[in-house]
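Asks: pasted the sequence and its predicted model underneath.
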Amino acid sequence: MANTSRIELLQQFVKDEPDNPFNIYALALEYQNIDLKKAVGYFDQLLDKHPEYLPTYFHAAALNAEIEEIEKALSIYKSGIELAKSQNDQHALRELKNAFQNFLFENDLDE
């Protein structure tokens, strides 16, 4: 399936199920490859309207780091780590902590 038809399908899913964070998440991931600004917008929407949706944090933080929104990425990583702890999701916690450490190293930051 071409990217555009997948995006159209996901947009329809979002319209049909506006309270399902997975559809917005999938749309954000699709846009990561073709339109970073739209991807950031969808990740911001998730963080705002579905802050409990843990998968958002890893990708949202990485994307913000990629576009050099360093402070925002830092905040998203920290929030994601806290959420993973509160949800007792050890796998997500490990992934977020590893990505956060790499982010700190790559950006020469101390925590």
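Replies: Received, thanks.

Asks: contacts, neighbours, all on C-alpha from now
Replies: Fine.

Asks: list the buried residues in stretch 78-89.
Replies: By 16 or more other CA atoms under 10 Å, the buried positions in stretch 78-89 come out as K78, S79, G80, I81, L83, A84.

Asks: the structure to be compared is supplied as follows:
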Amino acid sequence: MDRIAQLKQFLESSPNDSFLKHALALEYIKLGDDITARKLFEELLAHEPGYTGSYYHLGKLLERVGDTQAAISTYEKGMTMAKAANERHTYNELQSAYEDLVY
């Protein structure tokens, strides 16, 4: 069974598991399916906005597809959430990606 099938099977019994959704989105990115990956990241963050690691990957995806404004907003929201959670490493990664895009 491939990784996507496994993750989907796990999600059937735990549909709101943020880790599983994040992992599945990353698998879709590997396949070049940005539309499905974006949908999964957006669902995950709507359900659990404090899952800060997903902001970076969603922001990078948005940059790649040319949606610069959405990428900027995603990085900004992620930085806000990471700061509130005192997740300095995640904050620094998001800030670096944000600055690379804006400046």
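Replies: Ah, there it is. As the structure is a prediction and not an experimental result, all values here were calculated from the model.

Asks: what would the buried residues of stretch 78-89 of the first structure look like in TSV with distance to H50 of the first structure and secondary structure?
Replies: Below are the buried residues of stretch 78-89 of the first structure laid out as TSV (distance: CA to CA, whole Å; DSSP: H, G, I helix; E, B strand; the rest coil):
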residue	distance to H50 of the first structure	secondary structure
K78	16	helix
S79	13	helix
G80	12	helix
I81	16	helix
L83	12	helix
A84	14	helix
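
Asks: quick one: which of the residues you listed is nearest to S5 of the first structure?
Replies: Comparing the buried residues of stretch 78-89 of the first structure against S5 of the first structure with CA to CA picks out G80 as the nearest, at 31.0 Å.

Asks: make sure the closest one is actually in contact with Y53.
Replies: No. Contact criterion CA atoms under 8 Å: G80 of the first structure and Y53 do not qualify, at 9.4 Å.

Asks: ok, now which ones touch the spatially most central residue of the second structure?
Replies: Residue closest to the average C-alpha location in the second structure (CA atoms, centre = their mean): S54, at 2.6 Å. Going by CA atoms under 8 Å, 6 or more residues apart in numbering, S54 of the second structure touches H22, F41, L45.
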